[in-house]
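Q: Below are the sequence and a predicted model; questions follow.
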Amino acid sequence: MFRFKYFIVTCLGLLLASCASEKPQFSVKTSAKKSIAKLGETVKLSLNNPDGASINSITYSLDGKKVSESLSLKDVKLGKQDLIATVVSGNDTIVAESNLIVLSNKRPQLYTFEIINTYPHDPTSYTQGLEFYNGELYESTGQYGESKLRKVDYKTGEVLKNLDLNNGYFAEGLTILNDKIYQLTWKADTGIIYDVSTFEKLGIFRYNQSKEGWGLCNDGNSLYKSDGTEKIWTLNTTTLTEDNKIEAYTDKGKIGRLNELEWIEGKIYANIYENTGVAIINPNNGATEGVVDFTPLTAQISNYSSNDNVLNGIAYNPETQTVFVTGKRWDKLFEVKIIKK
C-alpha cells in the first residue's frame, strides 16, 4: 500500500512538472547591438517566440514605464535598465525579462580650475563630507574610532564645534537641509540626523536598497545618496527611503565608486574614490556631462598618497560662488574656480 501511494505521488509530481513546462518560453530581443544603445536613439523591440506559441497581447516596459515596440531613448535614464515584456498567451500571462544599457550620446566636457585661495586644514581629518550652510563649513570625518562631525572656520582651520561618533561608526558623507544635518555611516546601515545648531541627535534612518553609505548632497528639496557604485539614490525627505535612482554613465560606460557629492548650480558633482577627477552629473538622467581634473592639487599636499590620502571633499559656497576641495588627511583646503578647457 505504501509503495502504491508513493507511486501515485511521484506520478502526480511528474504530471505537474510536465504541465508547468508546457508554458511557452519567451525572451525580449532588441535591435541594439549587445543590447547597448545611446541616448536619443530609437530601438526596435520584438519577442523571441521559439515555440511558436499563440500571442494574445504584448506589453513592453522600460524601467517600470510602458513603452512601444519602437522605443525612443530621448527622455530616459542612463545605465542598466530593466526591459520587460508581459505576454498574454492563451490563458497564461508570462513575463519575459531582459536588460538594455543606455549610454550618453555626448562625451564629457573636460574642466580644469584656478586656485583662488589656500587655507589650512586639519591633517588628522579623514575627510568624508564637506558642506557650507549659512556661510559656515561643516565636515564629516571617517575611520573607526576617529569619526567626527565638525563645524570649522574654513579660513583658519579652527574647529568651532566637534562631536565624536560611537567607535562602531565609520562616518561618511553629510548634507544639511532645513536646519538638519544628515550624516552617513559606511557599513552600519545607519544615517544619523542632528540639529545643525546644537549637534543634538534627532534620529536615525536605514538604507533600504543600497548596502553602504558614501556621499550625500541636496538640491534644497531632495537628498541624493551615493553607495560606492555608479548609483545615486534620491531619498524621500519624509521617510528617508531610497525611492528612486540614477546611474552615472558616459558615452563609453558607467562611472563607479562615486563617493562625496555636492549639488552645484543644478548638477551633482561626484568625487570618484581613489581618483583625482570629479564627475559633473545630470541629476535627471545620470549623464556625466563633465569631468574636473584636480590632479595638480596633489603636488601641494605633503602627505599625498594615491592609495589612502586621496581627494575627497567638495563644498560649494553660494556666497562666494566658488568651490572648496580637500582630501583625506590633507593639510590644505583649496578655494577654486572651475574653468572649461
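A: Right, received. Where do you want to start?
Q: contacts, neighbours, all on C-alpha from now
A: Noted.
Q: middle-most residue in this protein, spatially?
A: Ile232 (1.9 Å; Cα atoms, centre = their mean).
Q: Can you give me the neighbour number for the nearest residue to that residue once chain neighbours are set aside?
A: Nearest non-adjacent residue to Ile232, counting by Cα to Cα, 6 or more residues apart in numbering: Ser226, 4.7 Å away. Using other Cα atoms under 10 Å, Ser226 has 27 other residues around it.
Q: again, but for the one 5 residues further on
A: Around Lys231 sit 22 other residues, with neighbours defined as other Cα under 10 Å.
Q: Look at the residue lying closest to it once chain neighbours are set aside and say how many residues are nearby.
A: In this structure, Lys231 finds its nearest non-sequential neighbour in Glu247, 4.5 Å apart by Cα to Cα, 6+ apart. The tally of other residues near Glu247 (other Cα under 10 Å) stands at 28.
Q: now Asp243
A: By other Cα under 10 Å, 12 other residues sit near Asp243.
Q: I'd say it and Asn236 touch.
A: Yes. Using Cα atoms under 8 Å, Asp243 makes contact with Asn236 at a distance of 6.2 Å.
Q: another structure for you, compare them:
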Amino acid sequence: MKKNIWVGFATVLLLISCKDNKDVLNTLADYNNSMMQNGYHFGDKLTLPKDVTEIAEKISISFGDSETSNLVIDPKFFTLGDNEITFNIKTKSGEDLNQDATINVFAKNPEKNISYEIVTEYPHDQNNFVEGFLLEGNTVYESDGLKNSSQLIKYTLGGTTPIVEEKQAADIFSEGCAIVGNKIYQLTYQNRVGFVYDKNTLKKISEFPLPKELREGWGMTYDGKNLVATDGSKNLFFLDVNNPSKVVRTVAVAGNKETYDQLNELEYHNGFIYSNIWFKPIILKIDPKTGEVVGKFDFTKITNPNIKKNENNVLNGIAFKGENMLVTGKNWSKIYEVSIK
C-alpha cells in the first residue's frame, strides 16, 4: 500500500513538474515575442522573466556551435538584425529546458530620411533586366539578368545603344558587378560562379567559384580595398579582391527600429555603401564598418510609375554622377538623376 502511495505521489509531482516546465517555456515564448517587437542594442542586458530565473540554476544562450552564459548583447556573439538563438535552462531540480528564440539587435542611432530632387531623366533600354549598374565618367556599365537574356554591356549615358556587349550562355543568370581598375567583376544568381572581364573589351578573363558563405549572388560593389557582395540576406560580405572566393569579413545591417534583409544592388560612395531592398522602393545608406543604416531614401514616386506596368519592374540600379545619384530599375525606360539634399 505504501509503495502505491509513493508511486502516486511521484506521479503527481512529475505532472506538476511537467506543467511548471511547460509554463516556463510558454513564458519564454511570450518573452521572445516581446523581444522581437522591442529589440535590443549592443551592451544591453537580457532580463528574463522571474518565472524563469526562479527555477533556473544555470542559463546559457547557444548560437549553433557557440554558447555563452553571459546574458549581455555582446557583438562577439550577436550581430545587428535578427539573431536565431536557443535558451538553455538547467533547473534547480536537474532538468534541462530549451527554448528557441529570435533576438533583434538594432542600431543605437535613428536613420535619417534623406530628401532628394529629380534633376534630369535619361533614356534606358526597357528590355534590360538590370542587376548591376555602374557609371565611370559618362560611360554606363550594366549587368542584365534572366536566363537566355543575361549580358554585360556598356553605353554612353543618354543613349541606349551598347558600345560593347558580351552575351552570356543561356543557362547563366547574371547579377551585380563592380569595377576594379581595368577589370569588371560580375556575380551570377544561382550558377555559383563569378566572372572577371576586361573593362575595355568586356572579354572574359577568368572566373571564380562563389564563396560558400553566399547562398546566392545578388549585388556587388568595390570599396577601394575589398569587393562587397550581397546574397539576399541582411549581410554584406567583404571579399578578397585577389581571391573573390574568400570572405574577409561579414557585416550585418540594421536600422534603429527595423531589421533589413534582401539587401540587393550595391554602390560604394564617399565612405558609405548604398543598397536597395528587393521589392521595396527604398535605398539605404550604410556605414560599412558597423552595418548601421544611417540614412534612407524613399523612391516611391519614382518606382510607382514603373511597377504599374509590371510588378517585377522593381528599383534595382544605383550609381553616382559626382554627388548626384543615378537610379533605375528592372525593365525601366528611364534613368533618373537626383540631387541629394
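A: Happy to help now that I have it. The shown structure was predicted, so the numbers you read here are calculated from the model rather than taken from an experiment.
Q: TM-score for these two?
A: The TM-score (TM-score structural alignment, normalised by the length of structure 1) is 0.73; 297 aligned residues with a Cα RMSD of 3.7 Å.
Q: thinking again about what came up before, what's the counterpart of the residue nearest to the centre of structure 1 in structure 2?
A: Aligned counterpart of Ile232 of structure 1 in structure 2: Leu236 (TM-score structural alignment).
Q: Can you name the residues that contact the residue nearest to the centre of structure 1?
A: By Cα atoms under 8 Å, 6 or more residues apart in numbering, the residues touching Ile232 of structure 1 are Tyr224, Lys225, Ser226, Lys245, Ile246, Glu247, Ala248.
Q: and whatever residue of structure 2 lines up with the fifth one, how far is that from Leu15 of structure 2?
A: Going back to what we said before, that points to Ile246 of structure 1. Ile246 of structure 1 maps onto Val251 in structure 2, with residues paired by TM-score structural alignment. Distance, Val251 of structure 2 to Leu15 of structure 2, using Cα to Cα, to the nearest Å: 47 Å.
Q: which of the two has more neighbours?
A: Each of Val251 of structure 2 and Leu15 has its neighbours counted (other Cα under 10 Å); Val251 has more, 18 against 12.
Q: Now for Tyr133 of structure 1, how many residues are close by?
A: When neighbours are counted by other Cα under 10 Å, Tyr133 of structure 1 comes out with 19.
Q: gap between the two ends of stretch 198-208 of structure 2?
A: One end of stretch 198-208 of structure 2 sits 15 Å from the other (Cα to Cα).
Q: Pull the number of nearby residues for Gly277 of structure 1.
A: 19.
Q: Tell me who's in contact with it.
A: With Cα under 8 Å, 6+ apart, Gly277 of structure 1 has these contacts: Asn271, Val291, Val292, Asp293, Phe294, Thr295.
Q: Setting aside sequence neighbours, what's the nearest residue to it?
A: Closest to Gly277 of structure 1 by Cα to Cα, 6+ apart is Asp293, at 4.7 Å.
Q: corresponding residue for the one you found in structure 2?
A: Checking TM-score structural alignment: Asp293 of structure 1 goes with Asp298.
Q: Please report the distance of its match from His124 of structure 2.
A: Asp298 of structure 2 is 21 Å from His124 of structure 2, by Cα to Cα.
Q: more neighbours, those two?
A: Ranked by neighbour count (other Cα under 10 Å), Asp298 of structure 2 and His124 place His124 first, with 20 against 16.
Q: so what corresponds to the more buried one in structure 1?
A: Under TM-score structural alignment, His124 of structure 2 pairs with His121 in structure 1.
Q: what's the answer for Ala178 of structure 2, then?
A: Checking with TM-score structural alignment, Ala178 of structure 2 has Thr175 as its match.
Q: Next, find the distance separating that match from Gly142 of structure 1.
A: Thr175 of structure 1 is 15 Å from Gly142 of structure 1, by Cα to Cα.
Q: who's more crowded, those two?
A: For Thr175 of structure 1 versus Gly142, neighbours defined as other Cα under 10 Å are more numerous around Thr175 (28 against 23).
Q: Quick one: residues contacting the more buried one.
A: Counted by Cα under 8 Å, 6+ apart, Thr175 of structure 1 has contacts Gly129, Leu130, Glu131, Ile181, Tyr182, Gln183, Leu216, Cys217, Asn218.
Q: which residues does the fifth one contact?
A: Meaning Tyr182 of structure 1. With Cα under 8 Å, 6+ apart, Tyr182 of structure 1 has these contacts: Leu174, Thr175, Ile176, Gly191, Ile192, Ile193, Tyr194.
Q: so how many other residues sit close to the closest residue to Glu337 of structure 2 other than its chain neighbours?
A: By the measure of Cα to Cα, 6+ apart, the closest residue to Glu337 of structure 2 outside its immediate chain neighbours is Leu326, 4.5 Å from it. Neighbour count for Leu326 of structure 2, taken as other Cα under 10 Å: 23.
Q: can you tell me which residue in structure 1 aligns to Leu326 of structure 2?
A: In structure 1, the residue paired with Leu326 of structure 2 according to TM-score structural alignment is Phe324.
Q: Its match against Asn312, yeah?
A: No. The criterion here is Cα under 8 Å, and Phe324 of structure 1 misses it with Asn312 at 10.7 Å.
Q: rewinding a little: I'd guessed the match of His124 of structure 2 sits against Trp330; true?
A: Yes. Contact status for His121 of structure 1 versus Trp330: in contact at 6.6 Å, counting by Cα under 8 Å.
Q: which residues are in contact with both of the two?
A: Common neighbours of His121 of structure 1 and Trp330 (Cα under 8 Å, 6+ apart) do not exist.
Q: how close does Asn98 of structure 2 get to Leu25 of structure 2?
A: Counting by Cα to Cα, the gap from Asn98 of structure 2 to Leu25 of structure 2 is 8 Å.
Q: who has more neighbours, those two?
A: Higher neighbour count among Asn98 of structure 2 and Leu25: Leu25, with 20 against 16, using other Cα under 10 Å.
Q: so stretch 270-279 of structure 1 corresponds to what in structure 2?
A: Going by TM-score structural alignment: stretch 270-279 of structure 1 matches residues 275-284.
Q: now the end-to-end length of that stretch.
A: So stretch 275-284 of structure 2: terminal residues 5 Å apart, Cα to Cα.
Q: next one: that stretch to chain centre, how far?
A: Mean-position distance between stretch 275-284 of structure 2 and its chain equals 11 Å (Cα atoms, centre = their mean, to the nearest Å).
Q: Then stretch 29-42 of structure 2?
A: With Cα atoms, centre = their mean, you get 20 Å for stretch 29-42 of structure 2.
Q: Show me what counts as buried in it.
A: Ala29, Asn32, Met35, Met36, Gly39, Tyr40, His41, Phe42 (16 or more other Cα atoms under 10 Å).
Q: Which strand or helix spans the first one?
A: Using DSSP states H and E, Ala29 of structure 2 falls within helix 2-38.
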